[in-house]
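Chemist: Sequence below, structure please.
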Amino acid sequence: MDLRFGDSEPTDEERAAVDSLLGPPESSWAGAARDGTDPADLRWARGGREARDRRDLLLPGLHAVNDRVGWISGGALDYLCRRLTVPPAEAYGVATFYAMFSVRPRPATVLHLCTDLACAAAGAGDLCAAVERRLGPGSGVRVERGPCLGLCERAPAALAVRAGRSELRATAVCAPATPDTAVHAATAPESAPAEPPPAAAVPQTGEPTLTLLGRIGTADPTSLDDYRAHGGYTALRRAFELGPAGVIREVTDAGLVGRGGAAFPTGRKWQATAAQPDHPHYLVCNADESEPGTFKDRVLMEGDPYALVEAMTIAAYATGAHKGYLYLRGEYPRALARLTHAITQARTRGLLGDDVLGQGYAFDIEIRRGAGAYICGEETALFNSIEGYRGEPRSKPPFPVEKGLFGKPTVENNVETLVNVLPILTMGAPAYAAIGTRTSTGPKLYCVSGSVDRPGVYELPFGAALGELLMLAGVRKGLRAVLLGGAAGGFVRPDELDIPLTFEGTREAGTTLGSGVVMAFDDTVPLPRLLLRVAEFFRDESCGQCVPCRVGTVRQEEALRRIVERTGPAAADDIALLREVGRAMRDASICGLGQTAWNAVESAIDRLGAYE
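Modeler: Purely as a prediction, here's the structure:
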């Protein structure tokens, strides 16, 4: 392998950042100074095989440098590559894949301003322009317009990140943001106002009917004792009573399906993984919710982190996994802090580690931070990201239950899916299956934002009507359209609010439930501009691996931009082109990003007459 290292040297800060993760280098081949004290250094390399086995530490290493310095220089990248025996060209491809990293010099402080759908409808354009005027060159702050920050219930949103040593590093979430509060967060993130509690995002807080959201606002999310006082770890104890096969049977009988949008039966996935003879097995929690309009997993992780830790332990026990990875959005600093604390406390109290609850079962969880890539929500792209490669989807088969993370059998679920396992075990499969409908069982979380008076996360049983949900959220007058499923979903008209919120009900209505996004838009929102933003989002987030998506998302954006600029009969040719490009992406793209990139635009044209 020709690694082709350059001549750039890391600074002391960059070297210290990498060494804080990997420990000091053992030889000059791994980046230590070649001072001649060890003659063997001049004759042979040591530790290459072991270093290559640590390729999965590439993403944490990039985070370490970015957190310390604010960007990743050629010298830092070379040093990290020497430590891990990774070709610099490959590491450069990984570093440039993620929106939160930069390989060009930039200030230590970066202010991310969301320009996606909910924020755009709430005036993000004016906010960005005002902030950019005040934080121009010389301010020491880099202002970056970017995709959804997962704060749609408090739009418009901003996130300030200041790099530095641990005592200087700071993040500040600012939502709803004004020019004054955003500038303050960027210039003094350590003194920015505290975020509202997670319960502020749950308008139903305190209602006795809540199942998944019941502890948010009533139990202290930082206290393991309080979690246990509110029923925590009852489900794990029952899981040990049932045994792995019994847990899978309960989940199967309950009818639980994935809550990320694909709606694949969870019990079947767990059974297929558990039955694989190849070991080790892995569990991966997909907490990288990046769909514009989605924030339910963030609220669960911030408001009830121990529930996710317990649910991951149950899933791992059922599928024979002893190691779990929690892949967390890089834009969720409070969720990172809450989960890090929860995992540490669970480990200290014997709820994670070599002997969970004294049952002789070993399991532990490692958090891996994403760095701003929507495509990593796709399970195989997520595996590549953890392994230290670009987050590009893999062709299937083989499926993850056979060859997933590190080529081993892997079960992957998102946060909401896993948290549903707790009530299944505490109330029993029949009682859980009695909630909702025959084919869509249990409660469902919905992320409601846009033109409503009470945005937030709502919990309703499957089968409730769309209009019922919007009435709870206080939909405003002049409703123009409702987007279901986020940017990859579809629009419905105001006269279609009787659609039942189930996977089969939305499918029969010609739309999708997706991950539970419900975004309302009134007649003050310019729909063509909104659709253009959808196209920009998919163009930015395409990984570029396959031609239909790489080229199609660009052509879709170009056509929509032309339509916005010259509305009228002249747009007919571009609409015909959009349909042709959309069909090609849907039929030939490797993964769901390209296959759904045309959905929202198509529904706006056909159901809303967006360009008439």
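Chemist: contacts and neighbour counts: CA atoms only from here.
Modeler: Will do.
Chemist: Enumerate every residue touching the closest residue to residue 505 other than its chain neighbours.
Modeler: Leaving out its chain neighbours, the residue that sits closest to residue 505 by Cα to Cα, 6 or more residues apart in numbering is residue 499, at 6.6 Å. Applying Cα atoms under 8 Å, 6 or more residues apart in numbering to residue 499 gives the contacts 465-467, 505-506, 509.
Chemist: filter those residues to the buried ones?
Modeler: Neighbour-count burial (16 or more other Cα atoms under 10 Å) is assigned, among the contacts of residue 499, to 465-467, 505-506.
Chemist: Looking at those, which is nearest residue 58?
Modeler: residue 506 (41.0 Å; Cα to Cα).
Chemist: Correct me if wrong: the closest one contacts residue 497.
Modeler: No. Assessed by Cα atoms under 8 Å, residue 506 is found out of contact with residue 497, at 11.0 Å.
Chemist: re earlier: which ones among the buried ones among the contacts of residue 499 lie within strands?
Modeler: Among the buried ones among the contacts of residue 499, DSSP state E puts none in strands.
Chemist: residues near the nearest residue to residue 412 once chain neighbours are set aside, how many?
Modeler: Spatial nearest neighbour of residue 412, excluding adjacent residues (Cα to Cα, 6+ apart): residue 284 at 4.7 Å. For residue 284, the neighbour count with other Cα atoms under 10 Å is 28.
Chemist: compare with the first, here's sequence two:
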Amino acid sequence: MRIENRLQLQLWREECKEKHQKEKCRILVCGGTGCLAGGSDKIYARFKEMSEGMDHVTVKIGEEIAHPGVKMSGCHGFCEMGPLVRIEPYNYLYLKVKLEDCEEIFEKTILRGEPVERLMYHDDHKVYETQEEIPFYAEQTRLVLKNCGHIDAEHIEEAIAAGAYESFEKAVFEMTPEAVIKSVLDSGLRGRGGAGFPTGRKWSQVAGQKEKVRYVVCNGDEGDPGAFMDRSVMEGDPHRMIEGMMIAAYAVQAHEGYIYVRAEYPLAVRRLKIAIEQAEEKGLLGDNILGTGFSFHLHINRGAGAFVCGEGSALTASIEGKRGMPRVKPPRTVEQGLWAKPTVLNNVETYANVPMIIKNGADWFCRIGTKESPGTKAFALTGNVKNTGLIEVPMGITLREIIFDIGGGIKNNKKFKAVQIGGPSGGCLVESQLDSKMDFDSLTKIGAMIGSGGLVVMDEDTCMVEVARFFMNFTQRESCGKCVPCREGTKRMLEILERIVEGNGKLSDLDELEELADMIESTALCGLGKSAPKPVISTIHAFREEYEEHILKKHCKAGVCSNLRTYKIDLEKCKGCSKCARNCPVNAITGKIKTPFVIDNEKCIKCGTCKDNCAFGAIYTE
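Modeler: Below is the predicted model of the structure:
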């Protein structure tokens, strides 16, 4: 049934809430990309089969009687422990669930309400029964991600029961467009895509343009290595983001919107399409929404996988069917964006914050985070940390709290070395900066930036020169090539870094890297080009001795750079089996059977075949 007015929407919302409340027992199987890769779709199908095949079975929860319902949710966030299954109303969270665990979960938990402790989170001999008790979740403030993992992402009724479109309803029936913009402006919400530009100011600039044809665009490209915050929102709670775009459209009186999603996110695209179709069917999108006379149509554009299309002018060019390349500014996107019309362009997380601000007020939002960076920020915590996954924390939290309280510290109890923040656009922060606050202004002061929100944690065994080379290789490969500083400058920097990791570097290379970086930062056309050298410069400043060791001593302390490894045989461990010698492609290993063998490092090509074939762990690198 199409919703024609506010009363019908309110009645339908009550129906959805009532239906949701009647589902006393819910099996929420994580349907995020990570868990699906681990087989959660098969786990969901098995639970569905068991539930539907037992229609006569009811579950007693206290004094309530219920039939179990099975849902495919979005990402729960605790990606390290997937596939994940949450059981309500007990709030049990089962980790690393396998298909063969389904019967035990169904028999013990669904039918008898008993926990399966072996599938729960364990730490220091303590079992955490509920999801909310687990330190990974307990230390977070999940607002944007509140519904991810808690609702069925492919059914609009679930989103409506959780409060979707309440804020849009309030905006169009109780507020003027100017009042909406003022609320967002007063909240201090800053763009979560990296630059941190005030969202309300951007909206007011679009609303103030003489041109009345305007557009609202969502940047869901998210091309940074290790970042998947936007993807999780699009997959797990698409209606929240769509509602934010609708509020923006009402605020600037735009009637067309575009969601630009990278092609590598097929699940996000599918769930967005489902969400848009369901919203259109119910009359929440399209012409004359809720009888207000306001119309808004939403379209999806799939990107071609170019990192540069995360830049605003390149993104709008791509939507128009042109090659995605940045242009000279001004004019800015707010003046001449999509099809040279005023355009509101924000990323997924920014739009997902808007409904909460409209519903709870600007003052409520300002009480979270810091004065200059209010609200929360979602981060993708990856790398050499015990608990990897998607987290959401208040702005102003320290790196130490994120890595050691939420992340559980460094894997295998190794020593923390650095964290790459903000992907290729960010820089490396070291141990002395662990108490740095994670907000826009604090990070800018120390030469870093939040960027999209990727956090790659590195331990003592990481080669920082190779890290710099990896990120420079990425940015050079992804350069659109339009401006010389980025096209040629990043190529020269990459060539120098490759020489260094191969053992052919010169001390003067470090000065040349810094000169090139300064030139690129000063003259590149777009923000992505200007920030390209950050990983290199931050590692040179913090780990210059590693660069010098590579150059002067031809040695990689971490043993990562293959050309700088020296392979040796532990004479006490070697059994003289000759397997290493027999597999060496250049005959660099000699010896007699049952006596220790020796590697001739003049002949050795450092391929590592000997180490891979040694059954006694006698071969090591230094």
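Chemist: Now which residue in structure 2 aligns to the residue nearest to residue 505 of structure 1?
Modeler: In structure 2, the residue paired with residue 499 of structure 1 according to TM-score structural alignment is residue 436.
Chemist: ok, that match to residue 460 of structure 2 distance?
Modeler: Distance of residue 436 of structure 2 to residue 460 of structure 2, given as Cα to Cα, to the nearest Å: 20 Å.
Chemist: ok, the spatially most central residue of structure 2 - contacts?
Modeler: Among the residues of structure 2, the one closest to the centroid is residue 228, at 2.3 Å (Cα atoms, centre = their mean). Counting by Cα under 8 Å, 6+ apart, residue 228 of structure 2 touches 222, 380, 390, 454.
Chemist: Can you lay out those as a markdown table showing secondary structure?
Modeler: A markdown table is the format used below for these (DSSP: H, G, I helix; E, B strand; the rest coil):
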| residue | secondary structure |
| --- | --- |
| 222 | coil |
| 380 | strand |
| 390 | strand |
| 454 | strand |
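Chemist: so what corresponds to the residue nearest to the centre of structure 2 in structure 1?
Modeler: With TM-score structural alignment as the criterion, residue 228 of structure 2 matches residue 295.
Chemist: just residue 179 of structure 2 next, same as before
Modeler: Aligned partner of residue 179 of structure 2 by TM-score structural alignment: residue 246.
Chemist: what sits against its match?
Modeler: residue 239.
Chemist: Can you list the buried residues in the helix or strand containing it?
Modeler: Residue 246 of structure 1 is part of helix 234-254 when elements are defined by DSSP states H and E. Neighbour counts over helix 234-254 of structure 1 (16+ other Cα under 10 Å) mark 235-236, 238-240, 242, 244, 247-254 as buried.
Chemist: Report the distance from stretch 353-367 of structure 2 to the chain centre.
Modeler: Taking Cα atoms, centre = their mean, to the nearest Å, one finds stretch 353-367 of structure 2 lying 23 Å from the centre of the chain it belongs to.
Chemist: residue range for it in structure 1?
Modeler: Stretch 353-367 of structure 2 corresponds to residues 420-434 in structure 1, going by TM-score structural alignment.
Chemist: same question, stretch 201-211 of structure 2
Modeler: Against structure 1, the aligned range for stretch 201-211 of structure 2 is residues 268-278 (TM-score structural alignment).
Chemist: ok, and what's touching the matching stretch?
Modeler: Residues external to stretch 268-278 of structure 1 that are found in contact with it (Cα under 8 Å, 6+ apart): 248, 252, 281, 315, 318-320, 401-402, 408-411.
Chemist: most neighbours, which of those residues?
Modeler: Sorting the contacts of stretch 268-278 of structure 1 by how many neighbours each has (other Cα under 10 Å) puts residue 410 first, at 32 neighbours.
Chemist: residue in structure 2 matching it?
Modeler: When structure 2 is aligned by TM-score structural alignment, residue 410 of structure 1 is paired with residue 343.
Chemist: just residue 384 of structure 1 next, same as before
Modeler: So, by TM-score structural alignment, residue 384 of structure 1 is matched to residue 317.
Chemist: tell me the SS of that match?
Modeler: Residue 317 of structure 2 ends up helix, using three-state DSSP.
Chemist: Same check on residue 144 of structure 1?
Modeler: strand.
Chemist: need the contact list for it.
Modeler: By Cα under 8 Å, 6+ apart, the contact list for residue 144 of structure 1 reads 110-113.
Chemist: related to what we said a few turns ago, so which of the contacts of residue 228 of structure 2 hold up in structure 1?
Modeler: With both residues aligned by TM-score structural alignment, their matches' Cα atoms under 8 Å, the contacts of the contacts of residue 228 of structure 2 that structure 1 also has are 222, 380, 390.
Chemist: ok, so of the residues you listed, who is nearest residue 422 of structure 2?
Modeler: For these, the nearest to residue 422 of structure 2 is residue 380 (9.8 Å; Cα to Cα).
Chemist: Just give me the match in structure 1 for the closest one.
Modeler: Applying TM-score structural alignment, one finds that residue 380 of structure 2 aligns to residue 447 in structure 1.
Chemist: What range does the one helix or strand residue 112 of structure 1 maps to cover in structure 2?
Modeler: Element membership for residue 112 of structure 1, per DSSP H and E: strand 109-114. Aligned using TM-score structural alignment, strand 109-114 of structure 1 spans no residues in structure 2.
Chemist: Distance from the chain centre to the helix or strand that comes right after that strand, please.
Modeler: As assigned by DSSP H and E, the chain's next helix or strand after strand 109-114 of structure 1 is helix 117-121. The chain centre lies 19 Å from the centre of helix 117-121 of structure 1; the measure is Cα atoms, centre = their mean.
Chemist: can you check stretch 469-479 of structure 2 too?
Modeler: Here stretch 469-479 of structure 2 is found 19 Å from its chain centre; the criterion is Cα atoms, centre = their mean.
Chemist: Could you tell me where it falls in structure 1?
Modeler: Mapped onto structure 1 using TM-score structural alignment, stretch 469-479 of structure 2 spans residues 532-542.
Chemist: For burial, what's the neighbour tally of the residue nearest to the match of residue 384 of structure 1 when sequence neighbours are not counted?
Modeler: Among residues not flanking residue 317 of structure 2 along the chain, residue 324 sits closest, at 5.4 Å (Cα to Cα, 6+ apart). Residues near residue 324 of structure 2, counting by other Cα under 10 Å, number 24.
Chemist: got a list of what residue 324 of structure 2 touches?
Modeler: 306, 308-309, 314-318, 480.
Chemist: And residue 217 of structure 2, by the same measure?
Modeler: Residue 217 of structure 2 sits in contact with 245, 257-260, 343-346, where contact means Cα under 8 Å, 6+ apart.
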